[in-house]
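Colleague: A predicted structure for the sequence below; I have some questions about it.
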Amino acid sequence: MWDFDLSRTFAAMARTAPFIVFRMAVYFGIAIFYVIATGAGGAIGYGVTSFSDDGGGMGAFYGAMIGFAGASGILYFAREFILYHVKVAHIAMLVLIHDGKQAPEGRAQIGFAAAIVRERFAQSSMLFAIDQLIKGVLRILTGLLGTASVLIPIPGLQGVMRMVNAVIRMSLTYVDEVIVAHIIRTGTDNPWQTGREGLVLYAQNYGTMIKNAIWLSLFVWLITIVIFFVMLGPVIALMALFPGDLGVWAFATAFVFAWAFKAALVEPLAIYALMQVYFRTIEGQEPNVEWDQRLASASAKFRDLKDRAMDAVVGPRPADGT
């Protein structure tokens, strides 16, 4: 089964309730923005084409599509802000609580955790770059260690193996946040180097980590699917207030609300549960040199991490030819 303690996980969520409220405000605010953008786009499209042969139906559809796409574009550009001020700040507070260190109560947690993040990562762009490099290495690592179809070569079960592989890839969703938690926990002044070491430690404990990550991924998506169907009815009723046929966008908006619920309430549970396993598993271990070399030979992003770690120590290297 799994190696994390659910009671401890829920207790940590209760201790960081201000962050849960903060996450709810951010993510449900995003979901409401999607509703407004999609509904307004549909209404405008309906109004512009209301005199057409279909009575504005297609106009409403395409208007809603433009509104939904516009909201998605804005969210894309906001992802760096969300990572820095919401996700990683919450992770910083969870690390403190995990280690039994003194942490403020109430709303003061948010400012306190933000200061920790600024101390570890001078700029949001730095954190974002590290996170993207870690994600890239994790994708390579999964292929390097072999997918389910390689590990379990059973003839005639290719479809099942593809599904298992998809679950394995999906389970990596929270691993980059766990590596970031490792960076915060060590108090490092060279997050590039610590991120690299954290990846090596993850690789040398891949079996334990992926088992727990798969369990958590299944839990998260099962809850998300349930929330989707719970939200579908109210969203359809809400979309009925806008002119035109927006039925298909009701499904999209219900998915956005389910995503908001997952991001605000379920994801921090999964991240902290996986943090428990990671911190316990790597306790007393040193990064394996062979794994370091193996990752360096397989992943350009891992080599980039190593180069940036070196630059942080000795300064940027001169460009070629200078």
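Modeller: That came through fine.
Colleague: use CA for all of it now, contacts and neighbours both
Modeller: OK.
Colleague: Ala60 and Ala14: what is the separation?
Modeller: 43 Å (Cα to Cα, to the nearest Å).
Colleague: out of those two, which sits in the more crowded spot?
Modeller: Shown here are Ala60 and Ala14; by other Cα atoms under 10 Å, Ala60 has more neighbours (29 against 12).
Colleague: so what's the more buried one up against?
Modeller: Ala60 sits next to 41-47, 49, 243-246 when contact means Cα atoms under 8 Å, 6 or more residues apart in numbering.
Colleague: burial of Val230, as a residue count?
Modeller: 13.
Colleague: below is an additional structure, to be compared with the one above:
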Amino acid sequence: MWDFDIGRSVSIMMRTWPFIVFRMIVYFGITLAYIMATGTGASVGYGVGHISTDPDGPLSFALWGGVVGFGVVSMAVYWLREYILYVVKAGHIAVMVHLIDGHDVPDGQNQIAYAKEVVTERFAEANILFVVDQLVKGAIRAITGLLGGIAAFLPIPGLSGLVSFLNTVIRLSLTYVDEIILGYNIRINSSSPFETARQGVVLYAQNGKTMVKNAVWLAVIMWGVSFVIFLLMLAPAAAILYVMPGQLAGWAFVLAIVFAWAFKAAFIEPFAIACLMQVYFRTIEG
């Protein structure tokens, strides 16, 4: 079974409620932006579509208008990813690290200000943290790519399927490794974030068996919860699309995914990170 304490992780989430609320505002705000942009794009497209002589013109234009609106918000979220990482994720991780180590942290809005101060001490600029994060992710992609490259050169029947399965397991086990390494960076009060990140990845690899086991268990739990959330989100997504022009039923599926993503980012991800940081800190000390 797993080595993390679910009760303790839930307790950490409850004690970091200001960040949970902050994450809800950020990620559900992004969801609202998706809904408004998709709806506006579909409405504009539906109106423009009446110019077309094609009887299906309004519906076709509405569909493409929704696609454009969805794409515009996706681009905005992509460009805001550094801010989201620096303020939302890193700040929350900083507070969770201190709670795991038994330190006291402020409550309310003071907790967010305190976390921002801690992160700023470690990473003076958002782009430094972002570069460290991308370097860790690059190392992960190199590992999975190496396995695929080896399989391509070895003429062993069924090897590609086995490697594909192993890559899936590796990706599951490394989903939150960049957040864990960030927590390790903050925990040891590093003055050299790049070198500490390298050491953190090495320690993760040295204790890979334990980390993979717990990460896969956690991934199964998260997949199950995320699927249930997705099913529950289909109803409100369909209700929102009911007021949109045209028969855009397919967008209910897309918006349900966005709703589920927002819920996952606000609630499930912090829980997973708290669980894995427990295991990581305890394992590298042992």
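Modeller: All right, it came through fine. Just so we're clear, the structure is a prediction, and the values are computed from it rather than from any experiment.
Colleague: any idea what the TM-score is?
Modeller: The TM-score (TM-score structural alignment, normalised by the length of the second structure) is 0.92; 280 aligned residues with a Cα RMSD of 2.1 Å.
Colleague: the contacts of Ala60 of the first structure: which two are farthest apart?
Modeller: The most widely separated members of the contacts of Ala60 of the first structure, counting by Cα to Cα, are Thr49 and Leu246 (14.6 Å).
Colleague: which ones are touching Ser171 of the first structure?
Modeller: 210, 213-214, 216-217.
Colleague: that one maps to what in the second structure?
Modeller: Aligning on TM-score structural alignment places Ser171 of the first structure opposite Ser173 in the second structure.
Colleague: what about its match, distance to Ser60 of the second structure?
Modeller: 42 Å.
Colleague: so stretch 266-277 of the second structure matches what in the first structure?
Modeller: By TM-score structural alignment, stretch 266-277 of the second structure lines up with residues 264-275 in the first structure.
Colleague: buried set for the matching stretch?
Modeller: Within stretch 264-275 of the first structure, the residues that qualify as buried are 264-275, counting by 16 or more other Cα atoms under 10 Å.
Colleague: what does stretch 171-181 of the second structure give?
Modeller: Buried, per 16+ other Cα under 10 Å, within stretch 171-181 of the second structure: 171-181.
Colleague: just the ones of these in strands?
Modeller: With DSSP state E as the criterion, strands contain none of these.
Colleague: turn those residues into JSON lines, columns for distance to Ile20 of the second structure.
Modeller: Listed next are these as JSON lines, based on distance: Cα to Cα, whole Å:
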{"residue": "Arg171", "distance to Ile20 of the second structure": "26"}
{"residue": "Leu172", "distance to Ile20 of the second structure": "24"}
{"residue": "Ser173", "distance to Ile20 of the second structure": "24"}
{"residue": "Leu174", "distance to Ile20 of the second structure": "23"}
{"residue": "Thr175", "distance to Ile20 of the second structure": "20"}
{"residue": "Tyr176", "distance to Ile20 of the second structure": "18"}
{"residue": "Val177", "distance to Ile20 of the second structure": "21"}
{"residue": "Asp178", "distance to Ile20 of the second structure": "20"}
{"residue": "Glu179", "distance to Ile20 of the second structure": "16"}
{"residue": "Ile180", "distance to Ile20 of the second structure": "18"}
{"residue": "Ile181", "distance to Ile20 of the second structure": "21"}
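Colleague: and of those residues, the nearest to Ala237 of the second structure?
Modeller: Nearest member of those to Ala237 of the second structure, counting by Cα to Cα, is Thr175, at 27.5 Å.
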